[in-house]
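A.B. asks: kindly return the folded structure for what I paste below:
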Amino acid sequence: MSIRSSISAIVRSRARIACPLAVIAAALVAVPVAQAAPGPKHNPPKSVYLALGDSLAFGYQQAKFNQNLPIENPAVYNTGYVDDFAKDLGSINPRIQTVNLACPGETTDSLLGLTRCPYHPPFDLHTNYTGSQLHAALAILRAHPGRVSPVTVDIGANDVLALVRSCTTATGINLECVASGISATFAHIRANLSTILAKLRRAARHTEIIVLGYYNPLIVSVPGSDAVSAQLNSLVAHTAAQYRARFADPLPVFNPAVNEIPTICKLTLICTPLHDIHASDLGYQKLADLVFAASGY
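C.D. replies: A predicted model of the protein is given here:
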């Protein structure tokens, strides 16, 4: 049985709704995190590139979603970083296949199967499956030992977004509320990400795993919030290193020290009328470039 047909047998259908983020206020509590260890020697691309994550991995953009209602065809979301990174991989191994399991709105809990991703149903994903995203990923890895590499992961932004939403009232975001909950949210992300990466690494001991961090589109409305995004990226980088995974950090590219607002407006859609926090096509290409650089290929 070919990889494509056997993956189709394993996988079935799940979907998405929503968004990543980067975060929130200068007043937030920081979580101390050790520096990440140097990345391991890379494992060249094999037969399958497997992508896990939320709306960023899906390639979501709000305008495309609005234009394609009521029936969302996932094929219209074809300018995401997974698509661009897959092209890079194709230049190394023209026969590599991409399996994108990403679900917009996915949290670390829903990726583990503790809750469900709100996008699927009602909408289709790039690759439909039953059960959790992690369950589908592990099934593919176990069915094709040694043939799946790389694996990319971006997850956790919606965990932070859930905190922000819980602290938002008719008068705006309550920064004291966010500050009081951010340490617990970070700890939750770290624990769940550790579980996710441990299971992936156990199923694929030599597979190249690359974890994508966070940029901060909310800097346009919450000055000083980059420090919190940097703290979260440090936490994720350290957790990734514990499982021999590489880390790609978008923050210096999307939120540079000089010309930050023009840059974030160019690389995301936050400054458009929809105030969409997702990446622009150019921004998705930049994310793919960062993932490729982190891969060591």
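
A.B. asks: C-alpha only now, for contacts and for neighbours.
C.D. replies: Noted.

A.B. asks: can you tell me the closest non-neighbouring residue to residue 290?
C.D. replies: Nearest residue to residue 290, sequence neighbours excluded (CA to CA, 6 or more residues apart in numbering): residue 248, at 5.7 Å.

A.B. asks: how many other residues sit next to the one you found?
C.D. replies: For residue 248, the neighbour count with other CA atoms under 10 Å is 23.

A.B. asks: isn't it right up against residue 213?
C.D. replies: Yes: between residue 248 and residue 213 there is a contact at 6.0 Å, judged by CA atoms under 8 Å.

A.B. asks: for this protein, which segments count as helices?
C.D. replies: 3-10, 55-58, 62-68, 81-92, 108-112, 133-143, 157-166, 175-203, 226-242, 251-254, 260-267, 281-295 (DSSP state H).

A.B. asks: columns mean neighbour count and distance to residue 273 on top of the ones you listed, output as CSV?
C.D. replies: Listed next are the helices of the chain as CSV, based on neighbours: other CA atoms under 10 Å; distance: least, CA to CA, whole Å:
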stretch, mean neighbour count, distance to residue 273
helix 3-10, 14, 39
helix 55-58, 28, 19
helix 62-68, 13, 10
helix 81-92, 20, 23
helix 108-112, 22, 29
helix 133-143, 20, 32
helix 157-166, 19, 20
helix 175-203, 18, 25
helix 226-242, 22, 23
helix 251-254, 18, 20
helix 260-267, 19, 12
helix 281-295, 21, 17
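
A.B. asks: tell me which of those helices lies nearest to residue 34.
C.D. replies: helix 226-242 (6.5 Å; CA to CA).

A.B. asks: what is that closest one packed up against?
C.D. replies: helix 175-203, strand 246-248 (3 or more CA pairs under 8 Å, 6 or more residues apart in numbering; DSSP states H and E).

A.B. asks: please give me the structure for this one as well, since I'd like to look at both together:
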Amino acid sequence: MARIVSRSRRFSLLVISAALCVSAVVAAPALASAAHHPGQHVEPVRPGSSYLALGDSVSFGYREPANLPTPDYSNAAKFVGFTEDVGAALKLRVANAASQLQYAEVFLARHRDTRLVTLMIGANGGFLCQATTKDSCASELPGVLARVAANVSTTLRTVRQHYRGQIVIVNYYSTDYRSATQNASSQALNTAMDSAAKPYGVTVADGYGTFQRAAAQAGGDTCAAGLLTTLSTGGCGVHPSVGGQSLLALAVEKAIRR
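C.D. replies: Next up is the predicted model:
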């Protein structure tokens, strides 16, 4: 057990160090673009306005195949993420584009009534790296975080060419708040995203802290607290449950101006 804890701590330090390096690297080049697209004009989000959601499987509302009821992947309407919850709560017209940047450009050019854009992206690269490397991505992590930061910067630079309104960066949760490694990984990912996004006039939805407070009722066990998808094979997936998605929606609603 002592050996495992030691590895966990070393990995956590690597994660934090990598995040700090990435935040320093991405800040300087992004500032030049921000000078052209500062996003200083912010109109309140009003009922009936358009909302563009960008991101990965969390924003889309993806559920694992072993989650019950069995997901119908042929019907996108069956997948409900925090984006749809925000839209329903604030009476917005939601366009959930996931990671389709080209679609986002066209949408923003055509929908001048857009008052909210959210972005949550980067975790998929981390999960893939952890699953395919011998050291669970410890040595590859700086490169992963750098790519995340670059993708966030590219996305927001493009968005700001068409849009001056509110942008909310949605921070990731930890899949297990009892684990120093999982916490450090999530925080490093959030740092990379937030640092790259800061020059573009964004606000941050605290998904990490929101889940942490809710998981406290189960001693920090995100799965036992019912915040993650439950799998028929046992345990939990890594995607938010219906309740978890609702918490992310509340974090977004708290971050925006109305």
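
A.B. asks: columns distance to residue 169 of structure 1 on top of the helices and strands packed on helix 226-242 of structure 1, output as TSV?
C.D. replies: Shown next, in TSV, are these (distance: least, CA to CA, whole Å):
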stretch	distance to residue 169 of structure 1
helix 175-203	11
strand 246-248	34
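
A.B. asks: can you tell which of these is closest to residue 84 of structure 1?
C.D. replies: That would be strand 246-248 among these, by CA to CA, at 14.9 Å.

A.B. asks: what range in structure 2 matches the closest one?
C.D. replies: Using TM-score structural alignment, strand 246-248 of structure 1 corresponds to residues 203-205 of structure 2.

A.B. asks: superposed on structure 1, what's the mean shift for the matching stretch?
C.D. replies: Stretch 203-205 of structure 2: mean distance to aligned residues in structure 1 after superposition is 1.2 Å, counting by mean CA distance after the TM-score superposition for structure 1.

A.B. asks: stretch 150-159 of structure 2 maps to which residues in structure 1?
C.D. replies: So stretch 150-159 of structure 2 sits over residues 191-200 in structure 1, by TM-score structural alignment.

A.B. asks: how much does the matching stretch stray from structure 2?
C.D. replies: Using mean CA distance after the TM-score superposition for structure 1, the mean distance for stretch 191-200 of structure 1 is 0.7 Å.

A.B. asks: who's in contact with that stretch?
C.D. replies: Contacts with stretch 191-200 of structure 1, where a contact means CA atoms under 8 Å, 6 or more residues apart in numbering, come from 108, 109, 112, 134, 138, 155, 236, 239, 240, 243.

A.B. asks: residue in structure 2 matching the fifth one?
C.D. replies: Under the alignment defined by TM-score structural alignment, residue 138 of structure 1 is paired with residue 105 of structure 2.

A.B. asks: thinking that match is in contact with residue 162, fair?
C.D. replies: Yes: when contacts are counted by CA under 8 Å, residue 105 of structure 2 is listed as touching residue 162 (7.0 Å).

A.B. asks: returning to that earlier point: for residue 241 of structure 2, see how far away the match of residue 138 of structure 1 is.
C.D. replies: Using CA to CA, to the nearest Å, residue 105 of structure 2 is found at 30 Å from residue 241 of structure 2.

A.B. asks: can you check residue 202 of structure 2 too?
C.D. replies: 26 Å.

A.B. asks: before we move on, what about residue 122 of structure 2?
C.D. replies: Residue 122 of structure 2 is 19 Å from residue 241 of structure 2, by CA to CA.

A.B. asks: from residue 4 of structure 1, how far off is the most centrally placed residue in structure 1?
C.D. replies: For structure 1, the residue lying nearest the average C-alpha position, counting by CA atoms, centre = their mean, turns out to be residue 154 (2.2 Å). Plainly put, residue 154 of structure 1 is 24 Å away from residue 4 of structure 1 if you go by CA to CA.

A.B. asks: same thing with residue 290 of structure 1?
C.D. replies: From residue 290 of structure 1 to residue 4 of structure 1 the distance is 28 Å (CA to CA).

A.B. asks: please apply the same query to residue 191 of structure 1.
C.D. replies: Applying CA to CA to residue 191 of structure 1 and residue 4 of structure 1 gives a distance of 33 Å.

A.B. asks: and residue 256 of structure 1, by the same measure?
C.D. replies: In terms of CA to CA, residue 256 of structure 1 sits 41 Å off from residue 4 of structure 1.

A.B. asks: measure how buried the residue nearest to residue 168 of structure 1 when sequence neighbours are not counted is and give me the count.
C.D. replies: Sequence neighbours aside, residue 174 is the residue nearest to residue 168 of structure 1 in space, at 5.9 Å (criterion: CA to CA, 6+ apart). If you count neighbours by other CA under 10 Å, residue 174 of structure 1 ends up with 15.

A.B. asks: what distance do you get for residue 174 of structure 1 to residue 226 of structure 1?
C.D. replies: Taken as CA to CA, the span from residue 174 of structure 1 to residue 226 of structure 1 is 18 Å.

A.B. asks: go on, residue 266 of structure 1?
C.D. replies: Taken as CA to CA, the span from residue 266 of structure 1 to residue 226 of structure 1 is 17 Å.
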